[in-house]
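Trainee: Sequence and predicted structure, then a few things I'm wondering about:
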Amino acid sequence: MATTRQQPVWQDPKTQSKAETLPALKVYNSLTRSKTPFTPLDPAGKAVTWYACGPTVYDDAHLGHARNYVSTDIIRRIMRDYFKFDMKFVMNITDVDDKIILRGRQQHLFGEFVEKHKEIDEEVLDTTTKAYAAYIKKNLKELPEGVDPQHFPAESMRVYQKVLFGGALEGDGPAGDKEAKVKMHIKTATSAAEVLSSASDTSKKIKPAEFYARAEDVLLPYLDSLYGAALDTSDHSIFTKLTKKFEDRFMEDVRALNCLDPDVLTRVTEYGPQIVDFVQKIEKNSFGYATSDGSVYFDIDAFEKAGNNYSRLEPWNRGNQELQADGEGSLTNKTSEKRSDADFALWKSSKPGEPYWPSPWGQGRPGWHIECSAMASDVLGPKIDIHSGGIDLAFPHHDNELAQSEAFWANQETGHGHDHGDGTHQWVNYFLHMGHLSISGSKMSKSLKNFTTIREALQRGEWTPRGLRIVFLLGGWHDGVEITPELVKAGESWEDKVQNFFLKAQDLQRNPKTSTPNADADSALAEALSSAQSALDVALCDSFDTPAAMRTISQLITQYNAREKEMLSPETVLSAARWITNIVTVFGLNGSARVDAANAIGWAGADIPDVAKQFIYPAAKLRDEIRRRAIAGQISSEEVERLASEDVAAKHQEMNAVPYAEVLSQFQEDVRALGSKSAPSKDYLALCDKLRDVQLWDLGIYLEDREGGQPAMVRPVDQQLVAERADKEAREQAKKDAKAKREKEEAEKAAKKLEQAKLSHLDMYKTKEYSAWDDEGLPTKDAKGDEIPKNKTKKLKKEWEKQKKLHEEWKARSTS
């Protein structure tokens, strides 16, 4: 069945030509590794089901996670708000897996250790020293055993100098994740070595909080190796207190990035019985087998002999033992009963120190991959339109999900899953994988510790939610994104360009021009808008090609800017502004706003607060009139009083309106005060500047004065304005500093000249350099008694005459 296309958000279906055809939506599908037409399972072609792999919550989300979830949100919004599909979006929270078990257990033991040892005693130092040695032995194998903490920095530099200076561990190739991991381990060990060295120095007093903060990363695995297996893990709060904390923080972070909440949110720990049933069904269908330790494995050979395909997403990684081992997890029991090394765990028997749930096979816990299959199938049924996640999940996670889900839904007689009518069967129709975010050539990851958390980046002002989303929109969603200064600058330029366009459009909406439009220029802009609308539809139909879409918006604004000074009809300009507003809203760049085909123009932050408008617009209008008259030198007390009395704020305002009402009232009072004393024009102009540069600026509002008698543009203070003001202030300060320096030098020069003038010409040469002088004080012999040469005497006479004139002028000033 062909995809049913909805009308684009910019097009009125009443005016669409019947002969006009819209491009069909194609999506890059990891299953086919190509762009394929998007056809929903829904017979009506309207409803779309989507399951997204959510976070494993044991630490704060970083910008690499933001890449995944923001890009997913962008596509979701495009499908919902541009293509008008009815979306059901499901996301899971992985709140039990090997990493969570390990991290939860380590944090629990570390907390107990810190509570027991509130001071840094001998036991703490001994334990930390052993932890430091164990960490080096495991992670920095090239170092000699027993490296003393004091010698660690020098020894690690000697052994790993090549890596530390950007080289590869082996060969001359580029550095990658392995090298990044070595650097991370060196950094961790260095921190512990330094704090141990400081603590062993009795002359230094180190605080316990600082000691534990710097030694934590070596203590965590060591304490776990000592005490982890002995923990009573029937108490799941050891783990859930960690996961609940970071789930809440994750949701705060993605909401801060303006990502929509999922329609359904599932958690692994709430699906224990369903997961057990899911595994039982796979076993019953002869695609799973139990081992004597109480684990259950997926039988890949049986699955393929039944006519199914395994590793369809990344078949080239099928034999990659490193990826397979990573998928199984470091805590998994190794068993010789596996029928194939590639078989993966559906259910794991729990070892000491691990949480457990009851099952027919004994106490155990879900395998990593089974959780998504069980939860997605429970909520969405046997077939799903879209499944998404980061590209690193393709194998083994998503390949294993596909296999076990199709094994669960298999027809027991054929071994095949639900038929599409063409002899094929599959659980998911479209797999969407988001590309990595990388920095310095390495992907951001928790294991490499080369990341900035989302909340750190936002709090420090390194990124804004809109700025980060723009950068991701400028890159293809399934391509890798490398954060570079050039990319950051491109994102800032695009944002500034759109912001400035919105400001002009909003101003035009408030102050429409009444002059007759230039028909040619107006027609050209209208044609550019129509072309942009078509181009954007083609771009988004081409597997959500947001880079092309962003270029289309930018090019339309360029067309407007080229014709801005020509007379354009307000309706043509505002039509372009409304369309761009709709598209940036579709992309999630407009805060919590929904797509609105009415009169909305601009995005969040492109206008002053609504509560301010009833006061700021009258203040700006009054300022425009006063300023115009003052510049023309035609200002009278009567006119001032009339103008200042046109708009009067109510005596009582809501709290959030008070600052704006006070600015209006104060400006009116100040204008009247100048009028009452017939102040000169310069005083009015100074008052207008104060309103713009101080009173309104402090409220986050700026009045941009324009030429040609146009009213000042009312706009919010944004980063561009802040930067421009800072640059202007820096230039002015530089001028002041340069002037002050010149004045100081001139003063010093004058003071020096004054001191020099006090010296009599009769005495100026009475120094040890000479031994005889004439009556006027000119030297006749040098210190040795030799006659002064005539050429030197001539030079000395010239200097003597200058000093005589300087001294006599000083004497004259002193006695006058």
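Mentor: Thanks, I have the structure now.
Trainee: alpha carbons only for contacts and neighbour counts from here, please
Mentor: Will do.
Trainee: and the helix or strand containing residue 534, what other elements does it pack with?
Mentor: For residue 534, the host element (DSSP states H and E) is helix 519-541. Helices and strands touching helix 519-541, by 3 or more C-alpha pairs under 8 Å, 6 or more residues apart in numbering; DSSP states H and E, are helix 546-563, helix 570-586.
Trainee: Against that first model, consider the following:
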Amino acid sequence: MASTVREQPPWIPPQVRPNVQLPPLKIYNSLTRRKDDFVPIDPAGKAATWYTCGPTVYDDAHMGHARNYMSTDILRRILKDYFGFQVKYVMNITDIDDKIILRGRQHYLLEQFKQEQDGSLDGPVPETVITTTKAAVAHYIKKNLPLLSETTTPENYATESEKTYKKIYEGKALEEGTLPGDKEAKLKVHLKTVSLAVEALQSHTKLSEFYIKTEDILLPYLDSLYGSSIDSNDHSIFTRLTEKFEKRFFEDMEAVNVLYPDVLTRVTEYVPQVVAFIEKVIASGFAYATPDGSVYFDIDAFEKAGHDYARLEPWNRNDKGLLADAEGSLSNKTTTKRNESDFALWKASKPGEPSWPSPWAPGRPGWHIECSVMASDVLGKAIDIHSGGADLRFPHHDNELAQSEAYWSEGPRVQWVNYFIHTGHLSIQGMKMSKSLKNFTTIRAALSQPQWSARALRVCFLLGAWESGVEVTEDLLKGTTAWEGKLNNFFLKSKEIANNHTAGSVSGTKGEQDTQLLAALEKAKSDLHAGLCDSFNTPVAMRAISDLVSEFNVSKGVSDETVLETARWITRMVTIFGLDAKGDLNDANRVGWSGLDLPASAQAYVYPVSRLRDQIRQMARSGTVDYTAISQLADTSVPTSPPTSTDSASNPYEKVTERFRSDVKGLSTEKAAAKDLLDLCDQLRDTHLWNLGIYIEDRDAPIPALVRPVDRSLQEARAEKDMAASAKLEAKQKREAEEAEKRRLLNEKAKISHLEMFKTPEYSAWDENGVPTKDKDGEEVAKNKRKKLVKEWERQKKIHEEWLKSNSA
């Protein structure tokens, strides 16, 4: 095979049919590495087919998965709901591969091991478990920490590992003159894994806790002992694992508002089709069987027939690391392949691996073949769009292209996919998220943190280009919070107008401010459209929306109709972007997104108490306080038994309301100062309702306060305010402490008599006032120095006499 990068064939642009009007959409295409006009295969130009590589389901989805599937979901929604294409979206589930086989088999064996042990999970660790774990530690060290001596034991592990892997613990690279990377990160994982197991062995813990700390040590060890004994025909050993995590994957996708695929396929349900597909590729002369019963794609034969291999990343075609990762850890390393780069279409199963019948040998599909078979089965000979993460370009998608073109080709050239879309990675501190590096956060864990929500995640990805990497930084989090908070404020105000606006009514004559805002709206529409046509450039679209809201924020006296027209367009766009799980594109009058309304259990209490607070504030600020009127308002403004108070969820709001009413009546009885009434109103806003997740935003009378849920932008604004206040207080306290110390030192100094101040070993003679005349060696004090000493004496005399006077008073 040629070892140099071959010149790639020209991409065949799809043809626009006569009388078909298409939007001017360009898509960045990994096949051409440029932005190409999007022309669907559908003759009518209405429908588009899309295949995306789904997850390998053996663990919970992490934030890297969120980046890929949420970003792809955004593009799918834009193509469907903005540009109006009828999208057929197909996703596969990889429910059998090397990782799944290992994980499923290992967990099955661990469960078998646990069941064979005596004792309770809440009891002590049996001796048999301790013995097995010690052997597992030795096995793990030998395989993953080869620099450690074979004499390393749990007892001396800490000392030996810190000495041997000192550079790793210090965050340095093993090799001098290089930077630490994945190799060092993996060693850190291995060192920590052994440390946890050693900790479990050396502590007196119950069995259930012991298993938690030693699981990653026991899994590979038990597999090395008993893995080959697993029944190859018992697929349930593996499907139990995949069914569990497939279910959890789609729960996670629903939680982040990712649309379910139109068609979902699973590898294990397509094995007969895989076999038939491979048979045709062999018949075409582009694949061959090996003596062990595996089948490999013949890259050399493929290229000699006029086809091209590695069209997406030709520069990586000979990367041994990528090729080895793609073949998987369970591949038969002794198989005789015609060429080292040939990749597996069918893997003959070894003992302990699941298998299906085939003409070559019992085995299972290779990783790449599954997508070609399922996509071809559902979508046919040609596909508009194929998507996945950037790491799938080579070898996975390049291999898909080759075997699919080999299957469908009736001549030297076929274009199986017209547009390849690859989303950028999500990284932390410059490192891609990886399960093997254990530097990932699951989607479930992320959504449980205050800085992330499904909407915040999506805003984060919309603010960046879909094809570029995303680095999680403080600035990124701040930008996400700021954009979402800005939209929250806009929607709260526009929803208030919508709720009080009567359909068909006119709020006033449209003036210059309306003209300016409507012009800004048209500019936003134009800018957003240009951005989306430019390969789904969502950062431009998000900026267009943000700029429009900024224009609204500085507008004064704009009519309701203009505000609502602006709000409805923005609402539609954020719904298209998937920022509102409850959004309805069929509701043309919808304003805002979900999450802005108070809980139903709060509304009957909070809105009335906010109105009461408005009235009290206005009275307290008017200069004359009518205490009788205030008392009457407290009795009548808030219903004592609101109709919605039917469950315990309303109790906290009822208590806050009743406390405020009671405090108001108390202050009115005392005829308290207006300041006390205002302080009480602030306490309701800043403490009692805030702690219930509700904020009252005061506005100039007669406009009532805006009642809203507390969001992250408010929380961050308060946190910054509190930090500033804390810093100010700290600075004040520091100044006061320094001034107090100065006063103390000055006071201590003032206590010293001017007559005694120079009676030190530095001098040997003094005059009648105590001013030195001779130094310690008996030499006369020089005239210049004596002048200075006299001045010091005079200053001390003054402060000492003042001190005597103040202390005798």
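Mentor: Arrived safely. Source: prediction; values computed, not measured.
Trainee: TM-score for this pair?
Mentor: The TM-score (TM-score structural alignment, normalised by the length of structure 2) is 0.81; 770 aligned residues with a C-alpha RMSD of 4.6 Å.
Trainee: So for residue 707 of structure 1, which of the helices and strands packed on helix 519-541 of structure 1 sits nearest?
Mentor: Closest approach to residue 707 of structure 1 among these is made by helix 546-563 (16.9 Å; C-alpha to C-alpha).
Trainee: Compute the inter-axis angle for that closest one and helix 519-541.
Mentor: 170 degrees (axes from the mean of the first three to the mean of the last three C-alpha atoms, to 10 degrees).
Trainee: Flag every buried residue along helix 546-563 of structure 1.
Mentor: Within helix 546-563 of structure 1, the residues that qualify as buried are 546-554, 556-557, 560, 563, counting by 16 or more other C-alpha atoms under 10 Å.
Trainee: what's the closest of the helices and strands packed on helix 519-541 of structure 1 to residue 656 of structure 1?
Mentor: Relative to residue 656 of structure 1, the nearest member of those by C-alpha to C-alpha is helix 570-586, separated by 26.7 Å.
Trainee: The closest one vs structure 2, mean deviation?
Mentor: Overlaying structure 2 shows helix 570-586 of structure 1 at a mean distance of 2.0 Å from the equivalent residues (mean C-alpha distance after the TM-score superposition for structure 1).
Trainee: what's that helix aligned against in structure 2?
Mentor: Aligned using TM-score structural alignment, helix 570-586 of structure 1 spans residues 560-576 in structure 2.
Trainee: Run through who's touching that stretch.
Mentor: 74, 77-78, 81-82, 491, 494, 497-498, 501, 506-507, 514, 517-518, 521, 545, 552, 580-581, 583-585, 588-593 (C-alpha atoms under 8 Å, 6 or more residues apart in numbering).
Trainee: go again using 6 Å as the cut-off
Mentor: 507, 583, 591-592 (C-alpha atoms under 6 Å, 6 or more residues apart in numbering).
Trainee: what about burial for the residues you listed, which qualify?
Mentor: Buried subset of those (neighbour count, 16+ other C-alpha under 10 Å): 583, 591-592.
Trainee: Could I get the residues you listed in JSON lines, plus columns for distance to residue 69 of structure 2?
Mentor: JSON lines is the format used below for those (distance: C-alpha to C-alpha, whole Å):
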{"residue": "583", "distance to residue 69 of structure 2": "19"}
{"residue": "591", "distance to residue 69 of structure 2": "27"}
{"residue": "592", "distance to residue 69 of structure 2": "25"}
